[in-house]
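>>> predicted structure and sequence below. I'll ask about it afterward.
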Amino acid sequence: MEDKETPLYMRDFKIPLISYGPNVPYPSFWYKIISSFSPKQFALFALFTIIFLASATGIMRKIGDAHLVVVPLMAGELREGVIGAPRFINPLLAVSQADRDLSQLIYAGLMKPSANGGFEGELAESIHVSDDGLTYIFTLRRGLKWHDGKDLTADDVVFTVNKAQDPSLKSPKRASFEGVLATAKDTYTVQFVLSQPFASFMENTTMGILPRHLWADIASDVFPFSLLNSGAVGSGPYMIERIVNDKRGIPLYFDLEPFQDYALGSPYIKRIKIRFYPGSEELLNAYEKGEIESVAALSGGTVSELRKDGAHAVGAPLPRIFGVFWNQNQAEIFRDKAVREALDLSASRSFIVETVLSGYGVPIDGPIPPGSLGEPTKEELLSISESSLRNKERAIELLESAGWKQNEEDNVRYNKGRKLSFTLSTADTPELKDAAMLLKTGWDSIGAEVTLKIYELGDLNQNVIRPRKYEALFFGTVVGREPDLFAFWHSSQRNDPGLNISMYTNSKVDKMLEGARRTIVRSEREDLMREIATTIKSDSPATFVYSPLFLYILPEKVKGVDLGAITTTGDRFSTVSKWHIETERVWRYFLDK
């Protein structure tokens, strides 16, 4: 039956039937009131109702924004590519990028680099340093665990340091702990007593700690051959989920999963897959095919090309120098200082930075990079950019006056039967190969005969650098946040595992290097560092070429990345436990709980 009392515009308007309980009358009077509205009144009522609901929604949203916070979720996967297969996933033996990257992810140190360029506790909860700078006392966090569930204690720390000091192990970390006595005062307390103050000691405590219960029965001479160097067990943010090898037993990739008991809290990215490639060409092909989505330590030119195709790149200062190190034991011509100085003058530093690095670097001519203690002045850096033609002319004059005459038949210089000829060894990466080619071109133009020898990075480290089997080596060295040049230039570090790859010897520099380690006052240490750099530069044991920026291709989906100051490529993972891909909004109340 037609309802003639209800206005036409109200006939489809229904009030929901709501149960108010048995003793509460149904509010039918609201329906009668609304039914009595004229069309104009009803339209106004509807408008005001919409405005009210919209305002209420906005207010509720503001209240939600004030009390809801965005938090990371444990989710997502990051696929990263690295050149070279790992051999020593061991903080005492790691040399290659693959070794260092995996060691950074799998192991934890007492301290770790912070995003602001300093250090913060990782396994250590607190630290006390004596006024004389000789005693460091670290207190460990309670409840620390290894990836296999065993307890981590002060005994593990002492064991690791003692192993690093063992001369038969030949650890690259040995020089960092010379003259240091490590003692476990109790389960959670480690004391280091230094024989003399060491201004850079805090950086040494970022070294990853080994599990004593797994390594204690392995003799130092078989340490490098242990399966634990591949199936590593640490206490870092990520642990090995699985390893996939090829038919020859060489790792293709590692799948890493979050360590739930990590000292600083379980990481958020659910899986990190590290894939290994023999060279840069294979690495970049894998990136272009989408097999991997992040790549580190690329050349500036490569990054510039990838960015044109939409790649997302981040960068950070890198306290690292690249140069050519002269091995006078393998090539007698380098004993002639005129040869070393002429080669230094004709090195095309600025051109290399602009073309090979696409400007992502700084030309240098000394052992300390910009941004480090004792860095070159602006005037000194500016002088490096002198005309390459002028430097070439000076180099030729220097060789001529030293008796090196150019042969018209082969355009190579000779001096008393000696030929100005040598091999230049470097790694199979685009940046190093391209820069080495430009160095060769410049040196050929002044009458030198240079032959390039290119090696896979792991092969270069293991079979060329460590046994010092090269005439000239184009390579990079990391001087650290608070540069300690001892391992690179002290005469005691000429042989492996020392890093004095020029086999440089100068008793005056030795004393200054030892003094710089003992000097706690920063201004005094800076003066010493400058004097050391000036003396080394004057002796020309190497041709310093450039200091690069650290460049990292990383997908934009990864948030929370703060690289800070990078010392080694592995340092990019210093804050990996905070990286995340997915988030959710939760009430602040539940976080407080």
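Arrived safely.

>>> could you use CA atoms for every contact and neighbour count after this?
Noted.

>>> residues touching the spatially closest residue to L381 that is not a sequence neighbour, list them.
In this structure, L381 finds its nearest non-sequential neighbour in I364, 6.6 Å apart by CA to CA, 6 or more residues apart in numbering. Neighbouring residues of I364 by CA atoms under 8 Å, 6 or more residues apart in numbering: R349, L381, I384, F544, V545, Y546, S547.

>>> dump the residue contacts of V295.
Contacts of V295 by CA under 8 Å, 6+ apart are E80, G81, V82, Y287, Y552, I553, L554.

>>> how much space between A487 and E431?
The gap separating A487 from E431 is 25 Å, by CA to CA, to the nearest Å.

>>> that older thread, out of the contacts of I364, who's the most crowded?
V545 (28 neighbours; other CA atoms under 10 Å).

>>> here's the one I want to compare it with:
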Amino acid sequence: MRIVYFTITVLAGLVMMLPAQLPLQPAESFGDRLIIGEVGEPPAYLNPFKVNSILEKQLTRLIYGTGLIQGVDRFGQPPILVDRFIQPASRDVGYIWHYSILRNIYFHSGIPMRNRDVKFTFDYLRENSGHLLNRTFDFSNVDSLSISGDLEFTFLLKEKDNFFDQDLSNIPILSEAHYRDLKDLDEGIFQDIHPMGYGPFMFESRTLKSISLVPHPNYAFGIPFLERIIYRFYDNEQEMLDDFMRGNLDLIEIKESETARRMHQVLKNQIKIFPAPRPEKKVYFILFNINGFPFDNVRVRSAIRGSINQNEIVNGLVERNSHIAYSVIDYTHPLFFRDIIEDSYEPNVSLGNLKNDGWINNSPRGILEKDGRSLSFELLFEENSHLEESIARGIKIHLAELGINVQPRPVSLQNKKRLVKGNNYQAVLQNYSYYDEDLYNVIKEFYFKVLKNKGGATNYVNPLIERLFAQGDAQPNLRKKIISRFQIFLYQNAPAIFLYFDDEIIYAVDSRFQNMRVSYSSEKVYYYRLMPFENWFVPKNLQKYPAP
């Protein structure tokens, strides 16, 4: 994986300095606000047990709180609720998981968290489904959950699982008193009542273009310094970038390095720009509508895949923070089916295959034709996205060399979602984010949600793949083989063409904020993560929105 990190240079030697010469560290101060830019629409409501996006995951963490155990996240140094793990007898290791939670955890209502809240939460999840992106909450292996005193609780498993603690990560605990009707109302309760958890910030308000959060006054790990966090939502990336340049936003993510360089040239020391490794996988791809011309023909789809120079896209357009994708599964993963890498870019072979299929070049414009129809299609991309426009135009150039006419068409993010849901498109640039701890559920979600278009007009359907998933659901020991078979089907049928994995997040932050990132090292490489927002502060003399 090719990832760019900021390195920290170690200075040799000792420098003697008088105390008066030591640089003063900014004093931690309460006040000011953090305004974050996002493209899209705010979620209508938050269900902490059905998290569908990275944004929903961040909001869930801020409001509902972290889980008993916190998994890998975009934020460093996350707090955990578990005070101690009580080691069982050797014969019970992997069967009995005995924990005690911290005593000083308070919900936003002021009620302290107790083990009955833990039991209430996981008893619900044992009977109902839940998910975090592609990760499914499955507690069918739990035989019982008992509590003792007011802090201790014990999971007893049906079958031994030495990694059960990972299943508990990133699942917030609900207040039994506040959500007592959860079992009766199910998901509807999250739409009907005020969201309430134990996270560092409390829900204040939501509009069509913003979400506002205020500090939790009884937050167990220290009252947040910031007096408010506001998420602002924009129709497209350019509107968000413009507002950041005008000083109306404090934190955004930038999709590619060239935009970051241009911003830094203008704003200079007013902002800090730095990359951080992406904890989730994010793959960019072209999705075809296989229900109509020309992509109802698998030979056309395969020929286009063999005619796009992925290396040129990665090296020339998205630069160093990415690497080539050959499938929805990263080629660095041991379960990647490596045979599909062979002969991935062969435009001459692709052109020959198209001619064998009856496509000929008789057009004055040099466009391939068959049965009086030109090999021409629209490629949708997000409007005002410099990255997606560059990719779309690069693909147009690649395919023009074969006589395939690509017509890049910019559409708003919301319009793109609507067109995809209704299958009212020919081809579209898309991306998909997931955590790769459970690849079986990754490919299953990708098939049903993305390729088949669950909840919308049906697109790609493969009964053989669905039969494999039925077998995998019933026999987990078959799942590794099913992952390989799925990749083979994707390669043979080509309902989508995979372009690259985005390895990094590029952050742009107003420079008045302090304590907003933490450095890590791994294999002699240094990199950053965001510090949790509750630890960010602005010195009094730099505060932009002082308290009234």
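That came in fine, so what should we check first? Predicted model only: the values in this text are computed from it and were never measured.

>>> give me the buried positions along stretch 162-179 of the second structure.
F164, L168, S169, N170, I171, P172, I173, L174, S175, E176, H178, Y179 (16 or more other CA atoms under 10 Å).

>>> and which of the contacts of V295 of the first structure is nearest to D255 of the first structure?
D255 of the first structure has its nearest neighbour among the contacts of V295 of the first structure in E80, at 10.5 Å by CA to CA.

>>> number of residues surrounding the closest one?
Counted with other CA under 10 Å, residues neighbouring E80 of the first structure total 22.

>>> map it onto the second structure.
Using TM-score structural alignment as the criterion, E80 of the first structure maps onto I36 of the second structure.

>>> return the residues in contact with its match.
I36 of the second structure neighbours (CA under 8 Å, 6+ apart): I229, I230, Y231, R232, L249, D250, L251, I252.

>>> repeat the analysis, applying 7 Å as the threshold.
Counting by CA atoms under 7 Å, 6 or more residues apart in numbering, I36 of the second structure touches I230, Y231, R232, L249, D250, L251, I252.

>>> and for I333 of the first structure?
L420 are the contacts of I333 of the first structure under CA under 7 Å, 6+ apart.

>>> and if you look at P42 of the second structure?
L208, K209, S210, F233.

>>> just say helix, strand or coil for the last one.
Spelled out, that is F233 of the second structure. strand (DSSP: H, G, I helix; E, B strand; the rest coil).

>>> trace it over to the first structure, please.
By TM-score structural alignment, F233 of the second structure lines up with F276 in the first structure.

>>> from what I see, that match and G81 are in contact.
Yes - between F276 of the first structure and G81 there is a contact at 5.9 Å, judged by CA atoms under 7 Å.

>>> could you pull out the strands for the stretch 101-250 of the second structure?
Shown for the stretch 101-250 of the second structure, the strands assigned by DSSP state E, counting those that start in this stretch span residues 131-132, 135-136, 142-148, 152-157, 201-206, 210-215, 228-234.

>>> who are the packing partners of the third one?
Using 3 or more CA pairs under 7 Å, 6 or more residues apart in numbering; DSSP states H and E as the contact criterion, the elements in contact with strand 142-148 of the second structure are strand 152-157.

>>> let me know the angle separating the strand it packs on from strand 142-148.
160 degrees (axes from the mean of the first three to the mean of the last three CA atoms, to 10 degrees).
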